[in-house]
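Q: Just need the structure, nothing else, for what follows:
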Amino acid sequence: MPTRRALLIASSYGGLQGPPNDANMMKSTLEPFGFMITKCCDANATRDGILQALKRLAAEISIDDSVVVYYSGHGGIVESPLLEGQVTEGTNTTSPWRYQFLVPVDYHMSTPTDFRGILDIELSMILRSMTETIKNVTVILDCCHASRMVREPGLGDLAVSRSVPAVRWHDITKLASVLESSEYRPKGIYDEENSPFVCLAAAAATETAWEYRNSGGRWCGAMTEALARVLSDCRGHLISWRASLFRISELIKITFPNQRPYLTGKVDRHHFSLSESLTDGFHILNEVDAAVIQAGSISGVLAGNTYSIMNHGARTANTREQLAEAHVMEATSFRAVVHLKFSQPGITRLPDGGAIAFLKESVLPKWPVEIPPGIPWLEALVLGSRFIKLQESKDSGFTFATFHLQSNVIALHTKHGVEVTTTPVDGSQEGRLNLQRAVEQLARAQHLQGLKNDIEEEYLHHKTLIEFGILENSFSRRMIRDDGTDSLVENSYTFIRLTNGGSETVYITIFNINAVGKISRVSRIYGVELPQGRSEVILKRKNPPTGIQITWPNGVSRANPLEETLLFILTASAVDLCHLATPVQHPPPHRLGFSGLEKLTWCIASGCSRNANAVDDESILRYSTHRIVFNIMPDST
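A: Next up is the predicted model:
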């Protein structure tokens, strides 16, 4: 009889406090799915202990079993100094230049001849041997490999990254060469195209994943907490990993806008199943009072989205054969009620067997906020917003901002506890509008901080060096690290230095995002034009040299440091992104040649929907982003 087995590995190396809690959280999440749980935690999570636990699992499985391998702890990365020995044939790298690894509790015992980490290819070898017996394998890794040991600035000591400092290339070459020369030569666990299993990772190779103390006071991995919520909500429903990634990412970004989970392998499989979703569309049916898409917010079907309705059998949408256009009026976790506008005269109803809904226009997810009970105008303010929503039970523990009632005054606080603004409960309409503007500005800033290009065809590969430093007496005093660990004192004068080491001109638009969500453009309207080999220093004034002053936000308490972000948007051609710094209430202008970046940033600025169809080749604007996060310390003088 088929058995569901889960191996939960938790390594608290380096002072992490969350892994044991993560393992318990996953145990509670997976047991209702029928999984038999085996733990490898604490002192047992050594290199040998983890490998032996994996091998025992591989020996126990039978052909129809399903397996979950879960890891919580630190990750690490090692790269060859000069990409030495790398040979690329098509998409296959015959000699890897980068290895990622897991960090067991005895990692500190590594020597030049005895590496105590577990390489990705080593783990992949065991997992792929499992898939020779069974096909239903899911791997979940709540760690990161970004070679950073940092604290998230806005949360201080309440958040820690899950990576260890980089190791030297020669430390792992002996182990790697043995594995690479084996008869069964594995590919890395993150091999996207040919992986026989599902792999969900907390972040991409060069990005950061976080553990933090959650609203219940317990340390946990940000991804594990979000994943546990989504899996529990989805139990009993056929939801693919690809679809549920939207909701997992949405929950993570409420607290960590820069962390993005990473999914590879059999991404269209339903949770812990071999069955798959065979289309990018969703089933839509006639019900008693309305047509209903048989998917909801878990899968990214949000109120405000628009869908093209096609007959069964369609693989994509096309205007000529479209049955109707559906606008989502209301969405729960798994259902979305729509208003239909039929495309052909005389048709007033969908086919009895239903149809397929393909995304046409999308809105950004709304951030959940808490409000005190019994204040109708405040509830109406939230319900009428394009950017925020009332926190529901499915959002509990994931709060973007809070409205507190204090002595007949409504105070808006960020997720970090910073008081942004206040207004009397029985105050003027203008006071209420100011409150709405403040919370919606916070929401825009949160979306902007998470801006990242995930579309390879539109990605700008560049070699631009971005530096940020403090200026004193017209000279550079020190550089600010870009890993989120650095700080400066309020009213410091700063400069930005940009150097283009690539072969093509880049344009760089720079924004400053402060602790209360104010977005200020630092660069010129169309960005800084930086041809090949050029360098430019950004100052407030160049003669005499005067830096850009970093000031404390008006009206904000100086009791604690504040988080601030510099966001750099690098593009292959000049583009006007000024709308990001000036809140707008209308959709973008209708014109030809509107790029994906412009659509997305207008969506962030206005809260309006954007066309989800692919951009034509002539409208592609290649871009990428870079951010420097730092703390502002109050001036004690």
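Q: drop to CA atoms for contacts and neighbour counts, all remaining ones
A: Fine.
Q: And the helices in the protein, which stretches?
A: 19-30, 47-60, 120-130, 169-180, 222-234, 241-255, 376-383, 429-449, 596-606 (DSSP state H).
Q: which residue ranges form the strands in the stretch 301-450 of the chain?
A: 306-310, 324-331, 336-342, 355-362, 367-370, 388-390, 401-406, 409-414, 419-424 (DSSP state E, counting those that start in this stretch).
Q: To compare against the first, here's the next sequence to fold:
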Amino acid sequence: MASQGRQSKWALLIGINRYNNYIVPDLSGCLEDVDLMAAYLERLVGISNITKLTSPSTLRTQASSSARLPTYNNVVAALEELATKTQKDDFVYIHFSGHGTQLPTKFPQLNSNSQDECLVLVREDLSGNKGPVDHLRDVEFAYLLKQIANKGAIITIVMDCCHSGGACRDMSLGQNNEPSITRGVESLPEDALVARSPIRKLSDLEPFRTNHTAGSFRGASVVPHWLTSFQGVEFLAACRANQKAQEIESGDRAYRGLLTACLLSVLQDHSTHPKPLTCGMIFNLVSSRVASHPKLTSQQDVVFGGERRRVFFGTGRNAPNKTIITRITHLANKKFQIELSAGKAHGVIKTDVYAIYHPDRTFTSLMDYNSPSAVCQISQVEDFVSTALAENSVADVGVNWKAVRQSEILRKQVLARRPAKLLLPDARDVEVHLSMEALEKLVHECALIRLDDSKPFFRISSQGFDRFKISFTANVGCFESEATVEVQSQAALLSHLRHLSIYYNLLDLATASGCNGRLSVEKHGYLPHGVEIPDPCPYDPSDPPYIDGLESLAINSDPQDIQEGETICIQVRNKSLKTMFIEIIDLDPSWEAMRVYPIEGNAPIDLLPGAATIFFLEMSRSLSVPDTVQPSQIDSIIVLATTNGRENFPMKILPTLSSTPKWHGSPLTEIENTRGATGRDSAQWYAQRVDVRVLRSLD
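A: Presented below is the predicted three-dimensional model:
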């Protein structure tokens, strides 16, 4: 038992080479993962409370006792023992090397995905003929972890397996009947599994429902996950759902998990770093090494969930890294080389663009990022520092000047907190007043909302206990309009404030981007109802294309009036000297935000310097939202151009606002970005806006 008032550290290491099953192939490197990880934890992290559950490899002769096999009962018992022994501020490290899989859910009331992610475990008796395997489902694992987190302990989990196992389709044995070198199995038939009941009844597991958030990710990703559905758990997983977790040969026919090998190499290389490495740093560095590993045979994007500032092997947090200039070198041809205090560990990649500001510059609004003193582009990246090149405009800047990644400015704009003011009721109404006090605490804790008595965007008033009205003035088209939204709970209020903040931040993208003539967006006519809508039409501006059925707009107005069912045509022209990638976002009056282009599954739309493309958007009337006064019936179409070569937004950015909170995650494909080396980021971005008022059809 840990002594009162003193932090203890614990580790549970699970490695499974041998499954002895007729479908699940044996592995080779999982015991090696456990042995090397245990040695590191004991020697450099100071963890002596280490429990190992291993299944012996077919290449090893020694046998584990049944008490130390990674069976369902032993894994559950080990986790329950941690829940009993840990205390507040203790640290727990859990490492799993083995197979992962997906199985049809046993909890359809909890899991909208219809599949449970599972760790594949071994049966109680591995001797004799091949037999069934056991498993631990995601909601069961989450339940067990929550018992540890409830004690106030912090948990870091590394899963060197396919964390959503349907990804691994190559289940055949290798040459000469050797074990598989990928970790994951397809959904297993019932007769391949040990039959058993769930760990707890449905009502006990209900708080651990597995809400999966869809998104289009490139490279290493930060994602919402069932492991991070509650506080106190940070996790690193080997790959995305449609990829394979690979084993690599490390000499003398010994294998290791690629994720574990790269993790240990990062930890050993930076064991003397002056500050403890955070989860975000580890994620970025490991992602980079996995992506560039010479033995990598297919794309394997490391996945992270949790709090990126949390220390990887502890409970503390590091302050956010502030990137500054550490050295400036004058080169030939009026060029300068700039060294920055950020590298791969902080998500920097080659070709990132940084804006440079005076050390005294403060950033209280997006407009404060305008007019940087200089701009530089990253040319070389090391683990903790990077080098950039700049033109002669950098001559007036110096060491310790601030550097801000331009793509971060886009992210800050979309996720900017809008000030809210609570209009407190009469103090004599005690019931309502107590509700508002509780609300004030919640609003302060909400990551995207801040309270501000001066010039609030949202005004919140009480309509009775746990009933609130949000009032605000929306700038839509060329005029301002008052809007109200009534909600029935504090949870709905916070969800709506976050939803509306992001919606109006998206609406303001065009105002904040400062195109400087690099992006031209014009209305190009319309297609009548019933005319077939063509694909986007790229062309040389000196030779405009013929579009069948195209009609001229009778009145070119702002907002543009158009009949329901008609298709507005928008011409987008790239006037910059770089290839731009185009996204078009439709902001509906029901507070829904959708990415219209590129269409799901299609390649990013590139626009060469000087080229143009015509896009076609069929317009429909907006839905009315109950319990609201909507500001207008105007659709705002945002044309976003970036130089990153991928989409910045998923197809469904925000759902229609409703009385039920529907916040399920990321409005950006890399929210709270801690990218790995394969994740390409936005170097520059420009936006323009077209407002359209959809009129009822005359038919």
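Q: one step back: right, and the helices of structure 1 - which one's nearest S72 of structure 1?
A: S72 of structure 1 lies closest to helix 19-30 among the helices of structure 1, at 5.1 Å (C-alpha to C-alpha).
Q: in that closest one, what counts as buried?
A: P19, P20, N21, D22, A23, M25, M26, K27, T29, L30 (16 or more other C-alpha atoms under 10 Å).
Q: Take the helices of structure 1 and write them to TSV, including distance to I519 of structure 1.
A: Below are the helices of structure 1 laid out as TSV (distance: least, C-alpha to C-alpha, whole Å):
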stretch	distance to I519 of structure 1
helix 19-30	36
helix 47-60	47
helix 120-130	40
helix 169-180	41
helix 222-234	26
helix 241-255	18
helix 376-383	22
helix 429-449	7
helix 596-606	11
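Q: Which one of those lies nearest to Y71 of structure 1?
A: Y71 of structure 1 lies closest to helix 19-30 among the helices of structure 1, at 8.3 Å (C-alpha to C-alpha).
Q: Show residues contacting the closest one.
A: 6, 8-12, 37, 39, 41-42, 72-73, 218-221, 224-225, 228, 231-232 (C-alpha atoms under 8 Å, 6 or more residues apart in numbering).
Q: make it 6 Å
A: Contact with helix 19-30 of structure 1 is made by L8, A10, S12, S72, G73, C220, A228, as judged by C-alpha atoms under 6 Å, 6 or more residues apart in numbering.
Q: That one vs helix 222-234, what angle?
A: 10 degrees (axes from the mean of the first three to the mean of the last three C-alpha atoms, to 10 degrees).
Q: Quick one: map A149 of structure 2 onto structure 1.
A: Under the alignment (TM-score structural alignment), A149 of structure 2 maps onto T131 of structure 1.
Q: what about that match, neighbour count?
A: T131 of structure 1: 17 surrounding residues under other C-alpha atoms under 10 Å.
Q: Isn't D635 of structure 2 up against L695?
A: No: using C-alpha atoms under 6 Å, D635 of structure 2 is not in contact with L695, being 11.1 Å away.
Q: Same drill for these two, tell me which one is more crowded.
A: Comparing D635 of structure 2 with L695 by other C-alpha under 10 Å, the one with more neighbours is D635, at 25 against 17.
Q: Give me the helices and strands touching the helix or strand containing that one, please.
A: For D635 of structure 2, the element it lies in under DSSP states H and E is strand 634-642. Packed against strand 634-642 of structure 2, as judged by 3 or more C-alpha pairs under 6 Å, 6 or more residues apart in numbering; DSSP states H and E, are the following elements: strand 580-587, strand 685-695.
Q: May I see those strands arranged in TSV, with distance to G347 of structure 2 as well?
A: Shown next, in TSV, are these (distance: least, C-alpha to C-alpha, whole Å):
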stretch	distance to G347 of structure 2
strand 580-587	22
strand 685-695	19
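Q: Tell me which of these sits most buried.
A: Most buried of these by mean neighbour count (mean count of other C-alpha atoms under 10 Å) is strand 580-587; its value is a mean of 24.
Q: equivalent range in structure 1 for that one?
A: By TM-score structural alignment, strand 580-587 of structure 2 lines up with nothing in structure 1.
Q: Provide the contact partners of that strand at residue level.
A: Outside strand 580-587 of structure 2, the residues that touch it by C-alpha under 6 Å, 6+ apart are 593-597, 605-607, 635-643, 645.
Q: so V164 of structure 1 touches G76, yeah?
A: Yes: contact criterion C-alpha under 6 Å: V164 of structure 1 and G76 qualify, at 5.3 Å.
Q: Tell me which of those two has more neighbours.
A: More crowded of V164 of structure 1 and G76, by other C-alpha under 10 Å: G76, with 26 against 22.
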